[in-house]
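Peer 1: Okay, sequence plus prediction incoming.
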Amino acid sequence: MSDMLRFVSLPRQTPDKRAPELRREDFEEIYQGFQERQAEAQASRCSQCGVPFCTSGCPLGNHIPDWLRLAAEGDLREAWEMSAATSNMPEVCGRICPQDRLCEGSCVIEQSGHGTVTIGAVEQYITDNAWKNGWIKPIKPKRERPQSVGIIGAGPAGLSAADQLRHLGYKVTVYDRYDRAGGLMIYGIPSFKLEKDVVARRVQRLIDSGVTFVQNADVGGALPFAEVREKHDAVLIATGVYKARDLSVPGVGNNGVVSALDYLTASNRKGLGDRVPAFDEGYMNAKGKRVVVVGGGDTAMDCVRTAIRQDATSVTCLYRRDRENMPGSAREVLNAEEEGIEFRWLSNPKLLLGEPEALSGVRVAKMRLGAPDQSGRQSPEEVPGEEVDLDADLVIKALGFSPEDLPGAFGEPDLALTRWGTIKADPSSFETSLPGVFGAGDIVRGASLVVWAIHDGRKAAAGIHDYLRRGELPHGTNTVGKQLEEYDPRAYEPVAAK
């Protein structure tokens, strides 16, 4: 039997998970990660097919069969170099990407019934091993350029763009509204999915590479956007989308109804050791409460799994469609069920019960799926007369996020928006309607995945590089379409220890 048929005799294996009753007691990551032999064995299951659909299923176009083969052969350094050539945070994507909907969902051998290659777990192992062995060094550009770039937002899009631009030799300053860099990776995603030191070491590497971070920067407020533009030769807007969508039901203003991001931020800050009065006083703490989370995406899964770790009396998730139409990761739903979360499919809140000072419950309407809407998904519609009241002390709204009013905040009425309120940017260069101003991540595409934000940050960095190079050339010179300098992790040079 050839190595290309290893998947026939070697079954799919995922990293071991800690027992549900143990992981409910803390916020540590639930997966224990592959050991070397496990990673090599699972990587060897890749059939090295002629048309790698896993690559096309990955937003970053990762060369997945190549680094799987290298990992299977034990050449982990070259596997890391191959992985890092197309991704700025492989160990982050390996932890939080919904691989079942992306690379693993496109795996050819999955269609044969033998089980997909565990791509995400191997990806995580390769880069965690690179950190462990000291292969990931601060960036030493081959040449320093005189231009500077300002990046607004230190989430995955902004950090990826900063990495790319610093590698190309630009001076980079990142402005962020929070006191720590990382965006939703720090304050939105719980530690049981992504431990904070995984993000912090990426930020520290950028600092060691010469990237300047300005935290607590209120761009559009205390720090005018025009001032940021004046300081830099190009600016990237990578602010993400943070405006929570609201419930449109009576009682939504009752005490005990909170937004998902506020709730998750309070929990993550508490885990980071911050003083969080709203948590300490019980308002943003699920301990001893009957919790209802409304929503069906990954943010809803983060909320229900956080609440159960805070010793909630009960946790119920309401979603207006069925399980098959749930937008969140199937893996996260399974993890939540293992941890004791109750799911009520085809259910939608109709009324929040109680007084303004104290929530007491949720009246839930039964739903059914009707005719498809414009997106092709079946529209949920209420079943008349089918209602049930659930007891609740805390309701968490996890209905997604919308863009903030950036043109108003930035004082730039000429900053063009789409009909959804996101920034309108050229799909190739990511340049906005303002010359020298670019956009990337959720603020351009709408609330999406971390891997898409990384993709956009890389593409925007290439657009900025092309824009600034044109400024170095004689007037009228056109460089559009020419090959940009390749990102090569092997170009990193060792930096003397401090």
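Peer 2: Now that the structure is in, tell me what you want to look at. In this text, all values refer to a predicted model and were calculated from it rather than measured experimentally.
Peer 1: Please count neighbours and contacts with C-alpha atoms only from this point.
Peer 2: OK.
Peer 1: which stretches of the stretch 251-400 of the chain form strands?
Peer 2: 257-259, 290-294, 314-318, 342-344, 347-355, 358-372, 378-391, 394-397 (DSSP state E, counting those that start in this stretch).
Peer 1: Can you give the distance of the longest one from its chain's centre?
Peer 2: Once both centres are worked out by Cα atoms, centre = their mean, to the nearest Å, strand 358-372 turns out to sit 29 Å from its chain's centre.
Peer 1: same for it, what does it pack against?
Peer 2: strand 347-355, strand 378-391 (3 or more Cα pairs under 8 Å, 6 or more residues apart in numbering; DSSP states H and E).
Peer 1: Just name the most buried of these.
Peer 2: strand 347-355 (a mean of 20; mean count of other Cα atoms under 10 Å).
Peer 1: helices or strands up against that strand?
Peer 2: Checking 3+ Cα pairs under 8 Å, 6+ apart, strand 347-355 ends up next to strand 314-318, strand 358-372.
Peer 1: what angle separates that strand from strand 378-391?
Peer 2: Counting by axes from the mean of the first three to the mean of the last three Cα atoms, to 10 degrees, strand 347-355 lies at 30 degrees to strand 378-391.
Peer 1: let's bring in a second one:
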Amino acid sequence: MADRMLQFVRLDQRLPEKRKADLRREDFDEIYKAFDPEGAKTQASRCSQCGVPFCSVHCPLNNNIPDWLKLTAEGRLEEAYEVASATNTFPEICGRICPQDRLCEGNCVIEKDFGSVTIGSVEKYITDTAWENGWVKAPIPRRELAQSVGIIGAGPGGLAAAERLRMRGYQVHVYDRYDRVGGLMIYGIPNFKLEKEVVLRRWKQFEEGGIHFHLNVAVGKDITLAELREKHDAVLVATGVYKARDMAAPGIGLDGIVPALDYLTASNRAGLGEVVPAMESGALNASGKRVVVIGGGDTAMDCVRTAVRQGATSVTCLYRRDKANMPGSMREVHHAEEEGVTFEWLGAPEAFLGDGKVDGVRAHRMHLGLPDASGRQQVEPIPGSSFTMPADLVIMALGFDPEDLPKAFEEPALPVTRWGTLKVNHRTMMTDLPGVFAAGDIVRGASLVVWAIRDGRDAAEYMHNYIQQKTAALAVAAE
């Protein structure tokens, strides 16, 4: 048993056992097995307990990571869970899908010479143990308040805000156009990264805590934003961004070229036991096909690894920059390589080939040039470098843009930025419409689940302050 910290000098980094690639290609189960109690303790004891915890500094939620690592090393798991959940609404989800190699673990002070502490795996272990032992409680407030809030979107940002507001006693109503709670955590992220029961149990628990979910409700169609404002004391827009980015190229309209989210949603719905016609017909099924995925982010990695599991004959990822400049997690790239995915680095699509249906992608090689204003190297095509890849299914994973919410919500006064995201006062997270707040990807653009959680929690605090100030002002006016 680990009884003290700073054990990195004698203990090597060890992740939980990872299933062999040839086995995990055959199913959608999570690829890592759970830590055993002793393994979790000893790995947590490797923490250096540094004076400036860069793991916490680089965590969007500023989780108190060294504290819950120390408690885990001492076997005080219930306390470790209390500390972890104090700053994070969904530690069991972040432990699974956060790109720790770019955030907490990538900034661990012992990472360079000794290998970082396995923060994500320990976080997952703590919270899974908490669920097994009944330490995770429904958000039941100490006292009920009369005021109500409406939250548009049941993704991570909306749910994080809902939980915080419910704990303060508000009557919380969450509206979502889909039939399940979770947003992209349910329909966008594959099971091998996040098993759906992990999300669904939170839904059940939030209902037990008194949060009301109104599913299959599209704002602007089934109910207007104006009606929600009339019904609730404050409204939060946390819809995320779902509109697939497209590109202009010859042949882009051929059958067999599909958006990444359509493809992932079909696979996840099938995994949930639904009959999905597009899967049955093969339109969104990679089985027996040569698959090319265009893009280099985490969504692209989800697509290539899903295609492998669906039984594609070959899977290639085409990305216009090199491996070092991939925007996605390097761990995900490594998992994909283990599972047989081929990467075509420094390649960009030029045209899509086929007669009615795609049968190939013509691409050209790219050269990395000087950095642009953002600091990333610009890419330039190399003349005469064209090459062709055979393809029966092309998946476009180029990122996501916001939908036209003023039009969708029938609220032209809802302000947007030049990128189409909602414009807010960042000191209050409120839009120009009094009492209407916004958080998550619909404000910051497509980002990580952990950032959505942070934004949702912050928005809940601002909404609470707004409602209390409004209530106090009305009370004074009534005197």
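Peer 2: It's in. Everything numeric here is computed off the predicted structure, so don't read it as measured data.
Peer 1: before we move on, back to that, between the strands of the stretch 251-400 of structure 1, which one is closest to P413 of structure 1.
Peer 2: strand 257-259 (29.3 Å; Cα to Cα).
Peer 1: Where in structure 2 does that closest one fall?
Peer 2: Counting by TM-score structural alignment, strand 257-259 of structure 1 falls onto residues 257-259 of structure 2.
Peer 1: what's the spacing between that stretch and its chain's center?
Peer 2: The answer for stretch 257-259 of structure 2 is 21 Å, by Cα atoms, centre = their mean.
Peer 1: average gap between it and structure 1?
Peer 2: For stretch 257-259 of structure 2, the mean distance to aligned residues of structure 1 following superposition is 0.2 Å (mean Cα distance after the TM-score superposition for structure 1).
Peer 1: How about residues contacting that stretch?
Peer 2: Here stretch 257-259 of structure 2 makes contact (Cα atoms under 8 Å, 6 or more residues apart in numbering) with A244, L284, V358, L393, V394, I395, M396, A397.
Peer 1: wait, isn't the third one in contact with D255?
Peer 2: Yes: the pair formed by V358 of structure 2 and D255 meets the contact definition of Cα atoms under 8 Å, at 6.0 Å.
Peer 1: These two: which is more packed in?
Peer 2: V358 (21 against 17; other Cα atoms under 10 Å).
Peer 1: For N88 of structure 1, give its distance to M82 of structure 1.
Peer 2: 11 Å (Cα to Cα, to the nearest Å).
Peer 1: So which of the two has more stuff around it?
Peer 2: A side-by-side neighbour count of N88 of structure 1 and M82, using other Cα under 10 Å, places N88 first with 27 against 21.
Peer 1: OK, contacts around that one?
Peer 2: N88 of structure 1 neighbours (Cα under 8 Å, 6+ apart): S160, D163, I454.
Peer 1: wait, the first one sits on I454?
Peer 2: This points to S160 of structure 1. Yes: the criterion here is Cα under 8 Å, and S160 of structure 1 meets it with I454 at 5.6 Å.
Peer 1: about what we covered before: looking at structure 2 now, which of the contacts of N88 of structure 1 still hold up?
Peer 2: Compared against structure 2 with both residues aligned by TM-score structural alignment, their matches' Cα atoms under 8 Å, the contacts of N88 of structure 1 retain S160, D163, I454.
Peer 1: In contact with the last one, which residues are there?
Peer 2: Listed by Cα under 8 Å, 6+ apart, the contact partners of I454 of structure 1 are L60, S87, N88, P156, A157, S160, A161, G441.
Peer 1: number of nearby residues for S402 of structure 1?
Peer 2: S402 of structure 1: 19 neighbours (other Cα under 10 Å).
Peer 1: what about it, distance to D373 of structure 1?
Peer 2: Distance, S402 of structure 1 to D373 of structure 1, using Cα to Cα: 20 Å.
Peer 1: tell me the two of the contacts of stretch 257-259 of structure 2 that are most distant?
Peer 2: Among these, A244 and V358 lie farthest apart (Cα to Cα), at 19.3 Å.
Peer 1: Got a PyMOL select line for the buried ones in the contacts of I454 of structure 1?
Peer 2: A single PyMOL command is used to select the members of these judged buried by 16 or more other Cα atoms under 10 Å:
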select buried, resi 60+87+88+156+157+160+161+441
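Peer 1: which one of the contacts of I454 of structure 1 sits closest to G150 of structure 1?
Peer 2: A161 (10.4 Å).
Peer 1: got the contact list for F387 of structure 2?
Peer 2: Here F387 of structure 2 is in contact with R362, A363, H364 (Cα under 8 Å, 6+ apart).
Peer 1: redo that, cut-off 6 Å
Peer 2: Contacts for F387 of structure 2 were tallied using Cα atoms under 6 Å, 6 or more residues apart in numbering; they are R362, A363.
Peer 1: go on, V217 of structure 2?
Peer 2: D176, R177.
Peer 1: what residue of structure 1 takes the place of it?
Peer 2: In structure 1, V217 of structure 2 lands on A217 (TM-score structural alignment).
Peer 1: Give me the secondary structure label for that match.
Peer 2: With DSSP: H, G, I helix; E, B strand; the rest coil as the basis, A217 of structure 1 sits in coil.
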